[in-house]
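Novice: Show me the folded form of this:
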Amino acid sequence: MKSRLLILSMLMLIFSSCKKWLDVDLINQVDENKLFSKEQGFTDALAGAYNQMAEKNLYGRKLSFELLDVLGQYYSYTSISESYKPYRDYQYKDAAVRGQIDAVWTDMYGNIAAINNIVRWEQKNGAVMRPNVRKQVLGEALALRAYLHFDLMRMFCEDIKFNHQAKGIPYNKQFGVALPPVYTLAECYQLVLADLEAAWAYLDEVDAINNKVPYQSADKNVADRDVARMNKYAVKALMARVYMTMGDKANAIRCAKEVVDSRKFRLLDFKASVDVDENKRDILFSDEHIFSLRNKTIPELSNEVHFDIKTETSTTFAKLPFGDAAGIYGSNTDDARYQLWFDLNKVTKYTRGKVVTFTPKIPLIKLAEMYLILTEAYYDTDRNLSLQYLNDLRRSRIRNVSDWHYITRDNIFEEIVREFPGEGQLFFAYKRLNRAIRNTSGTGDIQPSNNIFVFPIPDKELETGNR
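Specialist: This next block holds a predicted model:
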């Protein structure tokens, strides 16, 4: 019954999110038979899943520049708003923090349920779609299912490199299952990879990105169509991320190289993307996006936490002032990230772009990550290649930069820190590398442990599922 209610509510959200409104009677009756009787219904349902991921309760704010970046200690330790201090201090038992974490769990599994419903109906009535569209829809749905489960694992599970047999999460592959089984962490990783392999098999030959190079499109909103979804290279890039998290560097290299060598994406080009009229300046380095989500309210959502709120009589200071941009980037105004993403301690990454040219978006997987994976994965076996990939990335970020001829693991991590403000990835990098977290208060680093890196499973899940 709970699953049924959940999917009904998710379908209502999907209908309200789709650009092409469906009939009022369908909205009122939530008539799945009618929705999935046409190809358009399948694509609308899939669009709804993407739209829900982009909402502020998930990647539109909480899992990008809010909760996860607070945990990654990007923001000022001393100046952060009172309401965020329990997050800053990893007080997962605090009622407000626990409520937010529980909501992430619920919302992620809600979206997984909606995706599983698409898969279920593809099996029942997929013949209403053209063959290529059918493969596209199923491939993207499986890829999204893997993406969401993997991020749940990164938040709620231990590091697999330390304990393969640690408890995993419910990996939900079927719609309507009241209590999907809980697998070991190793089994969960294999399920993620299995979904990604299946997604790749469906998308490989039919994906529209095969016949185009997104960044070559003069209209950036047209280019967005192929990266605003789980295209085949987003699947391969996610595989690289998964393998790197598992410590399987050989497979991480294989997958990351396939994405880089496809040449479907390019690192930031100063001439084409920065040294242009302000209306055309690409603040988010969109040509690098392999997969990103669209949400027109992102500038407002960013403003709410990154900027002071002023009235005629008072000023409320920014809830999340950045901790040390000048220190992270060495006050180097030749670094495009420092130049474009910050104004002193204010994060401007999501507010400077012109929406006429660039639809507001959140990058979920980008080319720079593939270069950093290759840099790190080659470090022990081929230092020259490791240097090459890092120097290539740095040349795309910093004007007049000299190549490095020697690097350390700390150099690589410092580049990770510089690369991901506002994207929710730094906390996971600390966890994957089991590194002490830099404390911007200067009172000493935060030592790595499961108490820091593993979110508590919601009590209701434990009680209901007798876990």
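Novice: From now on I want contacts and neighbour counts done on CA atoms only, so please keep to that.
Specialist: Will do.
Novice: Where do the strands of the stretch 351-467 of the chain begin and end?
Specialist: Assigned by DSSP state E, counting those that start in this stretch, the strands in the stretch 351-467 of the chain fall at 361-366.
Novice: Ok, the chain next?
Specialist: Shown for the chain, the strands assigned by DSSP state E span residues 167-170, 182-184, 289-294, 309-310, 315-316, 342-343, 346-347, 361-366.
Novice: what separates the residue nearest to N400 when sequence neighbours are not counted from I398, distance-wise?
Specialist: Distances taken as C-alpha to C-alpha, 6 or more residues apart in numbering place D334 nearest to N400, at 7.7 Å, with adjacent residues excluded. Using C-alpha to C-alpha, to the nearest Å, D334 is found at 5 Å from I398.
Novice: Second chain to compare with the first, below:
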Amino acid sequence: MKLKYIIFGLAVTGASMFTSCNGVIEIEPEFVLDGSQRFNNLDDYEFSLTGTYAQFRSTAYYGNASGPAGGYSVLPDMMSDNLTETGESLANFRQLVNFDYAADNAAIEGLWTAAYRIIAQANITLRGIDEFASENPGQYNRIKGQALAIRAYVHFDLLRYFGDNLALNSNTLGVPYKTEFNQENIARPTVAQTWQSIFADLAEAKALLSDTDVAINSSGNFSLRANIDEITVDAILARAYLYSGQYQQAITAATSVIDQVPLVARTSFAAIWRDENIGSSELIWSIPFNSGEGTPATNVYFPSGNRSSFRPSEEVIGQFDSQNDIRYNAYFRTIGNRIVVSKFLGKGNLADGIVNWKVIRVSEMYLIRAEAYTNIPGNGLNALADLNTLRAARITGYVPAVLIGQALVDAIELERRKELFVEGHRFFDLKRTTRNLVRSDCGANFTTCSLPVGNRAWVWPIPIGEIIANDLINETDQNPGYN
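Specialist: From the prediction side, this is the model:
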């Protein structure tokens, strides 16, 4: 996989965007330079960082289009028991949602390449930047810290799909951790070694972002946080600690975020999904989408064409209190004779599917902390308190529950499913907690209605193109079941 060019400029979109029936148009980058060119000052690195963020909008990462895409946004829900494919679907995802994939699957290779494209751009932003540390130390810290955090975060996303056992000390194979631009030949490290690299980058990023020249995001405003700051790094750490089974560290990181970012009042919750400036909308990090830059969720429901390719499963709808839970009307809408996913309709009163992708919200931190507490003996009351706090913020007239043991664990898992519905978590949550995937509302277009623990499909195959191009990865390094 060769990546020759680096991308600059505010008008950048992902290189994989293309014209489609979902309204994605191709936009040429403002500035493109050959990767062999070196930067002359920190402002050059600033432009490169902007281009790095822009690539998150690519149709193979958070963006959606008419072909298989949105691998790190809505696809993990499409592959789970949260959604059911409908007769309105164009069948672009049929192999993925039915777990009928192999190493030559073009969609999987596209999502792999999109992730490493972002990593390559982050690495070019890091290349040689230490030479300019004294030019403006605060600006240097701000740029380098964000690039390191992006590199760690995208490798983490890759690990969720392509890693098997995600425990901290797992000796199963992880994903190549690339620390140089256009680095081609690199072996698959173990999952443990991948985690080590992720946490090292995040630790350095956090230290750098604690001392910057200017505030990265508007202080106290949690409506649009388009860049990674110190709070965001703590949130990423909390998520990564949970996945790797480091529960006390997850509690510490999540608490740091919770102490700084409030949950919104129930009357303001719906405005989060319309991207309305309400001063504080409990966002930790979001990726902006504007006209001409694609959309993050139209592969589920395409409002401009009123096409619902994936509808919410009857099971998940039944878990919400439709009268008192504010999430019900924010997440679902009845259009015609069907219920569609409506949390990504558009900004304000628009219904074009163009909304910002919410990467991390503070409510996830409550759920991370609650789950982590249940894994540390003697912390059941703390876990219950977090569960009740989140429910009280979402449900009018909520009466605090009293739960212990497995009932509490199951309640937290259910609340996570409801709160983070179609935000890219469900498939991974089932995977990391080793639960069977059972589609009780399977639908005519799902030929596979269950995925038991241990099935090879929980782990994606390393793309055959990578095996052919990378001299240090061969067929023996392929994930089990795909040789």
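Novice: Post the TM-score for the overlay when you can.
Specialist: Both chains were compared after superposition, and using TM-score structural alignment, normalised by the length of structure 1 their TM-score is 0.83; 434 aligned residues with a C-alpha RMSD of 3.3 Å.
Novice: ok so, going back, which one of D334 and I398 of structure 1 has more residues nearby?
Specialist: Between D334 of structure 1 and I398, counted using other C-alpha atoms under 10 Å, I398 has the larger neighbour count: 18 against 14.
Novice: what residue of structure 2 matches up with that one?
Specialist: Applying TM-score structural alignment, one finds that I398 of structure 1 aligns to I395 in structure 2.
Novice: I'd like the strands of structure 1 as CSV, with distance to A237 of structure 1 appended.
Specialist: Shown next, in CSV, are these (distance: least, C-alpha to C-alpha, whole Å):
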stretch, distance to A237 of structure 1
strand 167-170, 23
strand 182-184, 24
strand 289-294, 8
strand 309-310, 39
strand 315-316, 41
strand 342-343, 28
strand 346-347, 27
strand 361-366, 7
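Novice: could you give me the residues in structure 1 that stretch 232-247 of structure 2 aligns onto?
Specialist: With TM-score structural alignment applied, stretch 232-247 of structure 2 matches the range 234-249 in structure 1.
Novice: thinking I150 of structure 2 is in contact with A122, fair?
Specialist: Yes - under the criterion of C-alpha atoms under 8 Å, I150 of structure 2 is in contact with A122, at a separation of 6.8 Å.
Novice: Counting neighbours around each, name which of those two comes out higher.
Specialist: Between I150 of structure 2 and A122, counted using other C-alpha under 10 Å, the more crowded position is A122 (30 against 26).
Novice: quick one: contacts for the counterpart of the more buried one in structure 1?
Specialist: Under the alignment (TM-score structural alignment), A122 of structure 2 pairs with I115 in structure 1. Neighbour list for I115 of structure 1: L46, A49, A141, L142, L144, R145 [criterion: C-alpha atoms under 8 Å, 6 or more residues apart in numbering].
Novice: which of those residues lies closest to F36 of structure 1?
Specialist: Here the nearest of those to F36 of structure 1, counting by C-alpha to C-alpha, is L46; it sits at 11.3 Å.
Novice: show me the contacts for that closest one.
Specialist: If you count contacts by C-alpha under 8 Å, 6+ apart, then L46 of structure 1 has I115, I118, V137, A141 around it.
Novice: And I373 of structure 1, how far from A143 of structure 1?
Specialist: Between I373 of structure 1 and A143 of structure 1 the distance is 20 Å, computed by C-alpha to C-alpha.
Novice: Compare those two and say which one has the larger neighbour count.
Specialist: In this comparison of I373 of structure 1 against A143, neighbours counted by other C-alpha under 10 Å, the higher total goes to A143 at 30 against 26.
Novice: Identify the residue of structure 2 aligned to that one.
Specialist: In structure 2, the position corresponding to A143 of structure 1 is occupied by A149, as judged by TM-score structural alignment.
Novice: correct me, but that match touches V233?
Specialist: Yes - judged on C-alpha under 8 Å, A149 of structure 2 makes contact with V233 at a distance of 6.9 Å.
Novice: Report the set of residues contacting both of those two.
Specialist: Any residue near both A149 of structure 2 and V233 by C-alpha under 8 Å, 6+ apart counts here, and that gives L202, A205.
Novice: got a list of what the match of A143 of structure 1 touches?
Specialist: Applying C-alpha under 8 Å, 6+ apart to A149 of structure 2 gives the contacts D201, L202, A205, I228, V233.
Novice: Give me the mean distance between the helix ranked longest in structure 2 and structure 1.
Specialist: When structure 2 is parsed with DSSP state H, its longest helix is helix 137-162. Compared with structure 1 after fitting, helix 137-162 of structure 2 deviates on average by 0.5 Å (mean C-alpha distance after the TM-score superposition for structure 1).
Novice: So which bits of that helix are buried?
Specialist: Residues 138-162 are the ones in helix 137-162 of structure 2 that count as buried (16 or more other C-alpha atoms under 10 Å).
Novice: With stretch 261-279 of structure 1 instead?
Specialist: Residues K264, F265, R266, L267, L268, D269, F270, S273, V274 are the ones in stretch 261-279 of structure 1 that count as buried (16+ other C-alpha under 10 Å).
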